[in-house]
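S.K.: My questions are about this predicted structure, shown below with the sequence.
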Amino acid sequence: MPTRRAVTGRSREPRARFAEELRLLRTARGHSLRQLGDRLGWDWSLFGKMEKGETVGGPEVVQALDTHYGTPGLLLALWELAVSDKTQFKERYRRYMALESEATSLWHFAVSVLPGLLQTPGYARGVLAAGGLKEPELTQQVEARMGRRELLEGADAPPFRTILSEAVLRTPLHDLGEWRSQLEYLAEMGRRDEVTIQVLPFSAGPFGLDSTDVWFLRLTGGRTVAYTENAYRGELIEADGPVERLQRAYDAVRDLALSPAESLKFILRMLEEVRCDPST
């Protein structure tokens, strides 16, 4: 086996370094991608995409590879460097945005923040500023986010469904005037034929997507891809197996959520509570 380079955060291309190590380990064993998939129980195409640098996979599959190859911690360390690479994050996000613009339908789950497609300028500014964004990039990002809303405008707008954890609606902006405007806009969008909004109440109890926002995009030809994100990173997932597992988790959450009609009533009740706040 060729001598490995040292694991270092100073590598110019952490993602490429991770992909290279995966190829070296597999070829040294003499395994094909299909054989590797059969041994570990994942779709072999996922490993092919990881070795090409198209995706880095998730921690579970990387840990399984570390165990399989007898390299405890090595691949996971390289994976952590790869997912923290901001340049690669931007590239993945740009690819996601390109796919989003071509999607024939979209569905989404929100843990704590409204999806960008349903945000008002005031809400977007508040959320982005809370994340540490400063001017002039703050205004640029708000404008870019508002530009995304055009996706839901017009006669050819794709169907869009979002399930909002109740926590999203229980986390107001500091500026209650802007928060009222956001709730009013959310109620308005919820009345559109091509937009479906559901609320997952706290009373639903534990659920399978309790820590990650996730988007699903149905593309021309019927293929579906997913994009998961949290406050620190995002991951575009295109392999069929992982996407299907996420879809099953999403379907289970949808079964627990309020109906669209009940959800609209919930949002309107939240709006009435804000209007009656004695501090306004």
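M.R.: Good, I have the coordinates.
S.K.: From here on, just use CA atoms for contacts and neighbour counts.
M.R.: Fine.
S.K.: Just the strands from this protein, written as ranges.
M.R.: Along the chain, the stretches classed as strands by DSSP state E are 105-110, 160-165, 195-200, 213-218, 224-229, 234-237.
S.K.: Could you provide those in a markdown table, with additional columns for distance to Ala98 and mean neighbour count?
M.R.: As requested, the strands of the chain are exported to a markdown table (distance: least, Cα to Cα, whole Å; neighbours: other Cα atoms under 10 Å):
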| stretch | distance to Ala98 | mean neighbour count |
| --- | --- | --- |
| strand 105-110 | 13 | 21 |
| strand 160-165 | 17 | 23 |
| strand 195-200 | 21 | 24 |
| strand 213-218 | 11 | 23 |
| strand 224-229 | 12 | 20 |
| strand 234-237 | 12 | 22 |
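S.K.: next, the one to line up against it:
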Amino acid sequence: MNGKAVQLKEEADEPGWEVDPDDEWGVAVVETVGRQLKLRREALGMRAADFGTAVGYGEDMVYKIESGKRIPRPEFLDRADELLGAGGLLSAMKEDVKKVRYPKNVREIAKLEAQAVELGVYVGLSLHGLLQTPEHARALFEVWQPAYSPEEAERRMAARMARKAIFERSPAPALSFVQEEATLRRPVGGTMVWRQQLEHLLEVGQLRNVTLQVMPTNSEAHPGLSGRIEVLKFSDGTAVGRSDGAYNGRPISDPKQLRILELRYGTIRAQALPPRESLAFIEQLLGET
């Protein structure tokens, strides 16, 4: 077996590639890909075992992919496209397949974030997902109750990290974060992970399109005490908001309701430390660890 095949076999065994049966679109995508693979393999008169050997997958795994029970990796689709003479058809499915890898609710959030030109968020209990390092995110998922399986925890961590592509967009969206002081003091994952997280916050807070503020624990009462607030604005003038303490936590787009969330978020920002003082505060915390 050549090096590429060995690599593919190892990657095929990685977690996070099972199909979520409640994800109708995801199931449809994977079943379509599997059906195309099977039809092209059988049209060439190639046995599943021989095809599996050629791509570095076991025969059982090939059957699982063809029946829509397993999500194929992008590298597998490229290799299958070459072996089956699909002319790029199988490789072209990589983007949809890549999206299916992540949970449905995370894909929906990521889609909104990818379209937003402005994002404003206040978080009081934990660091916002866009600010987390991989190690920090993994530590959070490992203690979730009821417990995630190792595969599901890894899947969700990868999905959370994929959302961070928002920092690489051009033109860059305006991103504003307000974090409670307590979320910065909690040593999630241990001292080293905590230090790396604080260092990451300093890096993100220095980006020109990012405003990072800290809400001191000794501050007076503010509108965020009832829970998280998040507002996303889009280029066509529309917006979506969400708050744990309003409208039952459901996403809202009504202009009147959005104005209320924007007013609350504006009040929170006014009570938080200014950006420069916030970064100095994080630097102080880092020095104390």
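M.R.: Cool, got the structure. Because the structure is a prediction, the values reported are computed rather than measured.
S.K.: if we can go back for a sec, can the strands of the first structure go into CSV with extra columns for distance to Glu20 of the first structure?
M.R.: Supplementary listing: these in CSV, determined by distance: least, Cα to Cα, whole Å:
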stretch, distance to Glu20 of the first structure
strand 105-110, 33
strand 160-165, 38
strand 195-200, 42
strand 213-218, 28
strand 224-229, 24
strand 234-237, 19
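S.K.: Those strands: which one's closest to Ala28 of the first structure?
M.R.: strand 234-237 (27.0 Å; Cα to Cα).
S.K.: That closest one vs the second structure, mean deviation?
M.R.: In the superposition with the second structure, the average deviation recorded for strand 234-237 of the first structure is 2.5 Å (mean Cα distance after the TM-score superposition for the first structure).
S.K.: related to what we said a few turns ago, of all the strands of the first structure, which lies closest to Glu137 of the first structure?
M.R.: Each of the strands of the first structure has some distance to Glu137 of the first structure by Cα to Cα; the shortest is strand 234-237, at 19.6 Å.
S.K.: So which elements touch that closest one?
M.R.: On a contact count with 3 or more Cα pairs under 8 Å, 6 or more residues apart in numbering; DSSP states H and E, strand 234-237 of the first structure meets helix 86-102, strand 224-229.
S.K.: List of residues touching the last one?
M.R.: This points to strand 224-229 of the first structure. The contact list for strand 224-229 of the first structure (Cα atoms under 8 Å, 6 or more residues apart in numbering) reads 96, 212-219, 234-240, 243, 246.
S.K.: coming back round to it: of the helices and strands packed on strand 234-237 of the first structure, which approaches Tyr185 of the first structure most closely?
M.R.: The nearest among those, by Cα to Cα, is helix 86-102 at 21.8 Å.
S.K.: List just the one of the helices and strands packed on strand 234-237 of the first structure that sits closest to Tyr123 of the first structure.
M.R.: Judged by Cα to Cα, the one of these that comes nearest to Tyr123 of the first structure is strand 224-229, at 18.8 Å.
S.K.: number of nearby residues for the counterpart of Asp175 of the first structure in the second structure?
M.R.: When the second structure is aligned by TM-score structural alignment, the residue opposite Asp175 of the first structure is Gly190. Residues lying near Gly190 of the second structure (other Cα atoms under 10 Å) number 12.
S.K.: list the contacts for Gly190 of the second structure?
M.R.: By Cα under 8 Å, 6+ apart, the contact list for Gly190 of the second structure is empty.
S.K.: right, and the strands of the first structure - which one's nearest Leu36 of the first structure?
M.R.: Judging the strands of the first structure by Cα to Cα, what sits closest to Leu36 of the first structure is strand 234-237, at 19.1 Å.
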